[in-house]
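# got a predicted model here, sequence first, then my questions.
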Amino acid sequence: MSDDDQQEQGLADSTDVYVEPAAPDPFLIDSDASDEETELPPAVTPTTPNVNKDMPPPPSESEEEAPEMYLPGLVLPTMFLPIPNTDPLTTLLNKYIHPPERRPARDVSGEWQKANFHTMVMSNSWRALARMARDRIVTADPEDLALVLACLSRLRLFNQTSVECTNLFSVLNAVEPSDAKSYLFEKLLPFELEVMYARLKFWAGDHMTYLDALNGLLRKCKVKSRRAPKSDPTSSAMWRERGARISLIIASQLMEMKEFGSSTKLLESLCNQTEATSALRSAIARIYLQAGYIHKASTHFSLVEQDPEAPEGIKDMNRALLACANGEWDYATETLTDLLEKEPENFVGIETLERALSASPASVVVAEPFLFNLSTLYELRSATATQKKLELLIEVAKWSGDGLKASCLKMASN
C-alpha cells in the first residue's frame, strides 16, 4: 500500500474528520449530455461589467400572454420600516468633535423632492433615495407591477433591511394562480432582488445557509442558460455572465469563512474552462499562499509569468510575495524596491493617501478600505494618531454622504 493510500485509509478510519464544503462547479460542460438538468454551455470569463451590452428583448404578446395580476400588498406602507434620521457618523461627530461648531453640517432628513436620481446616486444620498423609492412605491397603481418592481430594484443601491425584503417575498410567494406566480418570478422580478434575498442569510450570520441560497441561484443560471433558445444567444450569454458573478460571490464568501480550498477549487474551475486573466490567476495564487500551499501558488504564478500580456507590476509583486513565502527576504526586498522605483505611486503610505484625499475627497472617502488603511497607518504613528483620526473624521463627514461603515475609521462609538 502506498503512502497516499495509507493516508486515505487513515482518514477513512477517523471518526472526527473535518469535511471541507464542496465547491460548486460553475458552467463546465457536463460529461453526461443526456442529463437535461445538468447539461450546460461553456462559461464566460468574469470581466468588468459591460454597461453597453445588448439586453435580451422582452417577450412579445404573441410569445407569451402576460397574466392579469393585482397585488395591493406590494404598496402597503406597512411593507417598510421607518428610516432613521441619524447615522453612525453623526454619533461619532457628537462624541469626539467639540465644540459643536466644528462639526460639519450633514443632511440626514432624506428629502428628495428637489433632487434628481443621478445626483443623489453620485452624492451617496442613500437615505433620500430610500425615501424616494418608498414614496413612489406606496403611491403606485398595484396593477402596474412592472413599475413597482422597477422601483424596488433601485433599492439595491443601499442597505435594505431583512424585514422589508422578507415582506416583499412573502407577498410575491402568495400570488395565485401558479401560472401568474411563475410569470412574475421568471419575467418581472429583477435578478438583483433574488441575490439580495439570498443575502438575508448572510446578514443573519447563517453563512452555510447563505452558501446554499447562492448555490440555488447558480443552478438557476445554469438551467436558464441551457434552456435559452438558440435564436436568442444574448439571453444565454446574460445567464452565463450572471452565473459567473454568483460564482465569484460564492468564492468571496468561502474566503471570508477561511475555506481556502473550496474557494480555490471554484476559481480554478473558472480558469479551466476558458482563458483566465492574469489578475484571476494571481488572486488564486495569493489565496494558496495565504493557506500555506506554496507549491500550488507557484504553479499559478508561473502561468502569469509566462503570460506576455500580464502587466509587469503584477509579475513583480507575485515574485516578491512568493519570495517572502519561501523566506528569500533579500530577493523580496530587492524586488519590492525596484517596483517602488518603477511605480512610485503604487504603495500605501500616509503622505500618498493624504494627497489622494486632498485631491479628490468626494470619491476617496466612500472607499472604506482606503479609510481603514489610513486610520491604521495613523495608529502606527502613535504620537499623532488621535488628532489625525479626528481630522479624518471631520473630512469624511463633509463628503461621505450616507451608508458608510463607520468602523473603517477605527473609532469606538460607545
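Arrived safely. Numbers count the residues shown, from 1 in each chain.

# switch to C-alpha atoms for all contacts and neighbour counts from now on
Fine.

# what is the burial count for L254?
L254 sits with 22 neighbouring residues when counted by other CA atoms under 10 Å.

# element containing it?
Per DSSP states H and E: L254 is located in helix 233-256.

# put this next to the previous one:
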Amino acid sequence: MTRYTRSQILMTPSDHILELINLWYARLLALVKLGQYEMAQAELDQLGDLHGPQYRYENYAPDSFAVQGVQSIEQPQGDGIRRGCMVPFEMLVLRARLQGYLGDTYEAIDQLYDLIMRSKKFEAICQVNDDLLGIKQWQDIAGQLHLMVLNYLVELKDYPAATKHARDLSKKYPLDVNFQSGLGRLYLQLGDLVRAEEVFKEVETMVKSHRSEAEQAHFRLQLTMNQALLAVTQGQWLSAKAAFEEVLAQEPENLAATNNLAVCELYAGQLNEAIPRVEKLMFAYPTSAGTSEPLVFNMATLYELRTEGSFRKKQQVMVEVSKWAGDQFNVAMFKI
C-alpha cells in the first residue's frame, strides 16, 4: 500500500488537491500500521500546516470538490461557497495519535483537545441547520476523542487526572455503556475493586432499564467482559475463565479476552490449554494477534514455563511475527 500510494501521488496532477490529500492520508495510515512512525512524521511535515490556506475550500473554485467521508468543513455560506478545511478529520486524528506513537504523549493530548473543540464547533453548526444526523455524528466523534485522551492519561500514569476525566465523561454521557464501562475498568487499574464493582452493577442496570432487547444483546459481551476482568482482579480464576470463554465463543478474535484467558489458565495450572489457545489465535489472525506485543510476551512466557526447547519455539514465533509487524515492534517481547 505504501508503494502504491506513493506511485499514485507522483502520477496525480498537482491541481487535483483533494485526491492528493486522500492519497497522502492512505499512505500515512499505511506507514503508521507498519510502525514507520518517524517516516510518517517526516512525510506529514512535508505537507505543512494542515489548517493552512492551501487546504481551504474557499481558496479554490466553487463546486470543485465532493465531500468524501467525515470532513472538517463548515457549511456553505449565503454565497454558496464552501468554506473550511478540506483535510479529512480522520487525518487530523491520525496526526494527533502519531505524536503518541512517537512518545510525545502531551503533544498528542493537546492536539486531541484541539480536535474536540473543533468537533464541538461543527456540532454547533449542525444544530443551527437542524442536522440531527450531523449532531449525533460529531457528538460520537467528540466522545471517541475524549476516550483517546483518557487512555493517554492512563498511559502517563496520571491516575488522578484520568479519574477526574473519566468522572466528567460519565456525567456528560450518563447512559453511555462504553464510557461507564471504561470508568469501571479504570477503577480496576487503580485497585479500587469496590468502586469498580459498583460501577459495573450500575452499567448492568443501565442496560436492562434503558435498552431494547436488541441493544441488550449487543452489550451482553461487554457486560460479560466487565465481570471477567473484575473476577481476575479478585483472583477468581475459574469464574474469570468461564466468562472469557463465553466472550470468545461469540468473538473468537478478541485479543483482550484471549490474553486474559491465558493468564487465568496459567494461574489455574492449565498450561496445556493456554499454549494452543494463544498459538491458534496468533496464526489465525497474524496481522492483529500476531503483532500484539502483550500477547507475544505472554506466549513467550508460557513457552518458558511449559515447553521443552522454548528457545526454538520463541525463535519460530519471532519469524512469524516479523512477517507482519512493523520495525517498531519491541523485540524484548520475544524474551530471547
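Everything's here; your move. These numbers come from a predicted model, not from an experiment.

# and the TM-score between these chains?
The TM-score (TM-score structural alignment, normalised by the length of structure 2) is 0.67; 275 aligned residues with a CA RMSD of 3.6 Å.

# give me the range in structure 2 that the helix holding L254 of structure 1 lines up against.
Aligned by TM-score structural alignment, helix 233-256 of structure 1 corresponds to residues 132-155 of structure 2.

# hmm, back to that, the following helix or strand past the helix holding L254 of structure 1 packs against which elements?
Once the chain leaves helix 233-256 of structure 1, the next helix or strand it forms, by DSSP H and E, is helix 260-273. With contacts taken as 3 or more CA pairs under 8 Å, 6 or more residues apart in numbering; DSSP states H and E, helix 260-273 of structure 1 sits against helix 233-256, helix 278-291.

# now those helices in JSON lines, with distance to S407 of structure 1?
Listed next are these as JSON lines, based on distance: least, CA to CA, whole Å:
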{"stretch": "helix 233-256", "distance to S407 of structure 1": "18"}
{"stretch": "helix 278-291", "distance to S407 of structure 1": "25"}
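
# out of these, which is closest to T386 of structure 1?
Proximity to T386 of structure 1, assessed across these by CA to CA, is greatest for helix 233-256 (30.2 Å).

# list the buried residues for the closest one?
Neighbour-count burial for helix 233-256 of structure 1 flags 234-248, 250-255 (criterion: 16 or more other CA atoms under 10 Å).

# tilt between it and helix 278-291?
Orientation check (axes from the mean of the first three to the mean of the last three CA atoms, to 10 degrees): helix 233-256 of structure 1 against helix 278-291 gives 20 degrees.

# average distance between helix 233-256 of structure 1 and structure 2?
For helix 233-256 of structure 1, the mean deviation from structure 2 after alignment is 1.5 Å (mean CA distance after the TM-score superposition for structure 1).

# find the centremost residue of structure 1, please.
I249 (6.1 Å; CA atoms, centre = their mean).

# from M255 of structure 1, how far out is it?
Distance, I249 of structure 1 to M255 of structure 1, using CA to CA, to the nearest Å: 10 Å.

# cool, and A12 of structure 1?
According to CA to CA, A12 of structure 1 stands 27 Å off from M255 of structure 1.

# tell me how far the residue nearest to V154 of structure 2 when sequence neighbours are not counted lies from V177 of structure 2.
The shortest distance from V154 of structure 2 to any non-neighbouring residue, by CA to CA, 6 or more residues apart in numbering, is to A162 (6.0 Å). According to CA to CA, A162 of structure 2 and V177 of structure 2 sit 18 Å apart.

# then P276 of structure 2?
Distance from P276 of structure 2 to V177 of structure 2, by CA to CA: 33 Å.

# ok, T12 of structure 2 next?
For T12 of structure 2, the distance to V177 of structure 2 - CA to CA - is 45 Å.

# neighbour-wise, which of the two wins?
Between T12 of structure 2 and V177, counted using other CA under 10 Å, V177 has the larger neighbour count: 20 against 13.

# need the contact list for the more buried one.
By CA atoms under 8 Å, 6 or more residues apart in numbering, the contact set of V177 of structure 2 is 203, 206-207, 219.

# 10 Å instead, please
Residues near V177 of structure 2 by CA atoms under 10 Å, 6 or more residues apart in numbering: 170, 183, 200, 202-204, 206-207, 219, 222-223.

# need the residues you listed in CSV (columns: secondary structure).
Output for the contacts of V177 of structure 2, formatted as CSV (DSSP: H, G, I helix; E, B strand; the rest coil):
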residue, secondary structure
S170, helix
L183, helix
F200, helix
E202, helix
V203, helix
E204, helix
M206, helix
V207, helix
F219, helix
Q222, helix
L223, helix
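
# the residue nearest to the centre of structure 1 contacts L211, doesn't it?
Yes. Contact between I249 of structure 1 and L211 holds when scored by CA atoms under 10 Å: they sit 9.4 Å apart.

# which bit of structure 1 covers stretch 108-118 of structure 2?
Under the criterion TM-score structural alignment, stretch 108-118 of structure 2 matches residues 210-220.

# mean offset of the matching stretch relative to structure 2 (after superposition)
Stretch 210-220 of structure 1 differs from its equivalent in structure 2 by a mean of 1.0 Å after superposition (mean CA distance after the TM-score superposition for structure 1).

# which residue in structure 1 aligns with L18 of structure 2?
Residue correspondence, TM-score structural alignment: L18 of structure 2 in this structure matches A146 in structure 1.

# specify the local secondary structure of that match.
Under three-state DSSP, A146 of structure 1 falls in the helix class.
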